[in-house]
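A.B. asks: Provide a 3D model corresponding to the input given below.
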Amino acid sequence: MGERIRLWLDLIRWDRPAGWLLLLWPTLSALWVAADGFPGWHLVAVFTLGTVLMRSAGCCVNDVADREYDRHVKRTAQRPVTSGRVSVREALAVGAVLALVAFALVLTTNTAAILWSFAALAIAMLYPYAKRFVSMPQAVLGIAFSFGIPMAFAAAQSRVPLLAWVLLLGNLFWVLAYDTEYAMVDRDDDLRIGIKTSAITLGRADVPVVMACYGAFLAIWLLALAPRELGAPFYIGIVAAVAQALWHWQLIRERTRDGCFKAFRLNHWVGFAVFAGIAAGYAVK
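C.D. replies: Sure thing, here's the model as predicted:
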């Protein structure tokens, strides 16, 4: 049994928390904004645990959907499903259990959040198959990875106002930035096996577009939240995020695999900087 658990932990990328941190920080940021300050430990726990669970469930579905492609990519060839150590049925069962536990957490909130959770699940399940048909599947991922934002507003306010969708739009640009960096790592392999990605679609425009997406993300969040008057902490957080984005430009401008992968792996600190600025801004407001 111990070996099965180790395989399941590998399946859900337990040793690589960057994935769920990329989801967590914008979700918690939206939760603080929706609650106009600290939202209470119940909602913090629900959205933190729910984020980890749903990202883990998404990994299960993604690995099943991509198993025939992943075997041709050195970085992914040894994933549990691709290598045959975990069966398709077992992976889907693990994913289903994780999703059900996440849904049980949502049931402790309110009707609005429960209803929106079905849309969130549908989008999360759609993404793994988007790369077969959409030239910019990162945009689909952007919606999936941003859906914690309207969910947070629904849980805190029992509604999803325009501000939530504006913040989702901004976050979509951030996902496009970091997932294009991720796609740049595998561009040669993806071209060979016929996968569609933003890195392939953009070609030599990849680096400028990534930087433009960083700029759009931070500009939209800055303008959308400026009326909240969160003071110096918020602006310090935005400046810290800008500084990191400029550092990432240094990492990706030569388009090396190591540089692009490092930029992707460290992106959660961009989200943390924005969240820390928002939380600190409300704390001193």
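
A.B. asks: CA only for contacts and neighbour counts going forward, please
C.D. replies: Noted.

A.B. asks: let me know the helix or strand that the closest residue to I193 other than its chain neighbours is in.
C.D. replies: Leaving aside its sequence neighbours, I193 sits nearest to Y69 (CA to CA, 6 or more residues apart in numbering; 7.0 Å). Element membership of Y69, judged by DSSP states H and E, is helix 67-70.

A.B. asks: what does V134 give?
C.D. replies: In this structure, V134 sits in neither a helix nor a strand according to DSSP H and E.

A.B. asks: for the comparison step, fold the sequence that follows:
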Amino acid sequence: MNAGAPMEAIAAPADATASWVERYAPLAARPYLRLARADRPIGAWLLLIPCLWSVALAARMQGGWSPYAFALLVLFAIGAMAMRGAGCTWNDILDRDIDGLVERTRLRPIPSGQVGVRGAFLFLVAQAVIGLVVLAFLPPFAILVALSSLGVVAIYPLMKRIIWTPQIVLGLAFSWGALMGFAALLQDLPSAALLLYAGSILWVVGYDTIYAHQDREDDAIVGVKSSARLFAEATPGWMVAIYAIAVVLMGGALHAAGAGIAGWIGLALFAGHLAWQIVRLDIDDPALCLVLFRSNRDAGLILFAGLALDAALA
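C.D. replies: Sure, this is the predicted structure:
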């Protein structure tokens, strides 16, 4: 923290909203909770949702819900919160110089001096330990699949400096949960898992492109690449193609898993929500872009509800 500045005087980042962190958390804990994005749970939701999909589809393939399948929902929720926080911490450590130059992120804990790099590393380790505890409850094959994601997670923050579509790498990382339900319940990765993973990757590319339009001008100034800058005014057309292919791939996953009518209704409603996002999208309205980005939690939960009901009916 900057010398002489009381902790209360340091504002939350511009992209944060009033939350339980600001209302109830001890002052000393607030910068670390912001570092883990505990004040913005949307990221944890979006990391968790592919896990939920995969558990429901894998349960369908097993013939219905089991006590272990329900337990996996809880384990994956804990793991998603811990690993999302760890990923954000790692991202902020690597991006601390860039974040200081972007209006939306300049007051994040590290560039604003609220948390030092050493403290951030220790916090990262603590969150990773929680993730490892969750892994201990999974079968060996699922543990191996989970650990295989670490390379992608580690390199993602660097991709915005290298390629124009870092959202693809984010999709590879954030969609890993689409494999985990199958790995834990079936101890296998059937075609349904791979199709669901591919569809989820494109879903992530789509919603993070919407999110990236908030920073398009600042990203151009500091030289950060993104699909928002690449697609620019053509973004709505690209979104149609990206979301459409995502839905087709997810439909392939449902077909491969033998999904019933409830699952297909869930997918249809999910597709309708994505179409609504494209119709509403205005890339020059940052506030609307944030609203549409966050609405993907609802889209994902709608699909999960259909898949969960379908597994129950099995």
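
A.B. asks: so how far does the helix holding Y69 of structure 1 sit from its counterpart in structure 2?
C.D. replies: Its aligned residues in structure 2 lie a mean 0.9 Å from helix 67-70 of structure 1 after superposition (mean CA distance after the TM-score superposition for structure 1).

A.B. asks: tell me what the lengthiest helix in structure 2 is packed against?
C.D. replies: What stands out as the longest helix in structure 2, according to DSSP state H, is helix 67-94. Counting contacts by 3 or more CA pairs under 8 Å, 6 or more residues apart in numbering; DSSP states H and E, helix 67-94 of structure 2 is packed against helix 30-35, helix 42-62, helix 117-135, helix 150-159, helix 177-185.

A.B. asks: would you list those in a markdown table and tack on distance to Y207 of structure 2 and mean neighbour count?
C.D. replies: Formatted as a markdown table, the helices and strands packed on helix 67-94 of structure 2 follow (distance: least, CA to CA, whole Å; neighbours: other CA atoms under 10 Å):
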| stretch | distance to Y207 of structure 2 | mean neighbour count |
| --- | --- | --- |
| helix 30-35 | 22 | 23 |
| helix 42-62 | 10 | 25 |
| helix 117-135 | 25 | 17 |
| helix 150-159 | 16 | 16 |
| helix 177-185 | 17 | 27 |
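
A.B. asks: redo the ones you listed as CSV? Include distance to L170 of structure 2.
C.D. replies: CSV is the format used below for the helices and strands packed on helix 67-94 of structure 2 (distance: least, CA to CA, whole Å):
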stretch, distance to L170 of structure 2
helix 30-35, 18
helix 42-62, 10
helix 117-135, 19
helix 150-159, 6
helix 177-185, 13
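
A.B. asks: of these, which is nearest R84 of structure 2?
C.D. replies: Among those, helix 42-62 comes nearest to R84 of structure 2, with 5.7 Å by CA to CA.

A.B. asks: related to what we said a few turns ago, of all the helices and strands packed on helix 67-94 of structure 2, which one comes closest to L290 of structure 2?
C.D. replies: Smallest distance to L290 of structure 2 across those (CA to CA): 10.8 Å, for helix 42-62.

A.B. asks: so how far is the closest one off the chain centroid?
C.D. replies: Helix 42-62 of structure 2 sits 12 Å away from the centroid of its parent chain (CA atoms, centre = their mean, to the nearest Å).

A.B. asks: ditto for stretch 204-218 of structure 1
C.D. replies: For stretch 204-218 of structure 1, the distance to the chain centre is 17 Å (CA atoms, centre = their mean).

A.B. asks: where in structure 2 does that stretch fall?
C.D. replies: Here stretch 204-218 of structure 1 aligns to structure 2 at residues 233-247, judged by TM-score structural alignment.

A.B. asks: hang on, the earlier thing: M239 of structure 2 is nearest to which of the helices and strands packed on helix 67-94 of structure 2?
C.D. replies: Proximity to M239 of structure 2 (CA to CA) singles out helix 42-62 among the helices and strands packed on helix 67-94 of structure 2, at 18.1 Å.

A.B. asks: ok and the closest one relative to helix 67-94, angle-wise?
C.D. replies: Angle of helix 42-62 of structure 2 versus helix 67-94, following axes from the mean of the first three to the mean of the last three CA atoms, to 10 degrees, is 150 degrees.

A.B. asks: quick one: helix 42-62 of structure 2 to helix 177-185, angle?
C.D. replies: Interaxial angle of helix 42-62 of structure 2 relative to helix 177-185 (the same axes, to 10 degrees): 40 degrees.

A.B. asks: what's the burial count for the closest residue to T82 of structure 1 other than its chain neighbours?
C.D. replies: Spatial nearest neighbour of T82 of structure 1, chain neighbours left out: R67 (4.7 Å); criterion: CA to CA, 6+ apart. For R67 of structure 1, the count of nearby residues is 20 (other CA atoms under 10 Å).

A.B. asks: please pull up the equivalent of R67 of structure 1 in structure 2.
C.D. replies: Alignment note: R67 of structure 1 maps to R96 in structure 2; criterion TM-score structural alignment.

A.B. asks: do you know how far the closest residue in space to S198 of structure 1 that isn't next to it in sequence is from N62 of structure 1?
C.D. replies: For S198 of structure 1, ignoring the flanking residues on the chain, the nearest one in space by CA to CA, 6+ apart is M136 at 4.7 Å. M136 of structure 1 sits 17 Å away from N62 of structure 1, taking CA to CA, to the nearest Å as the criterion.
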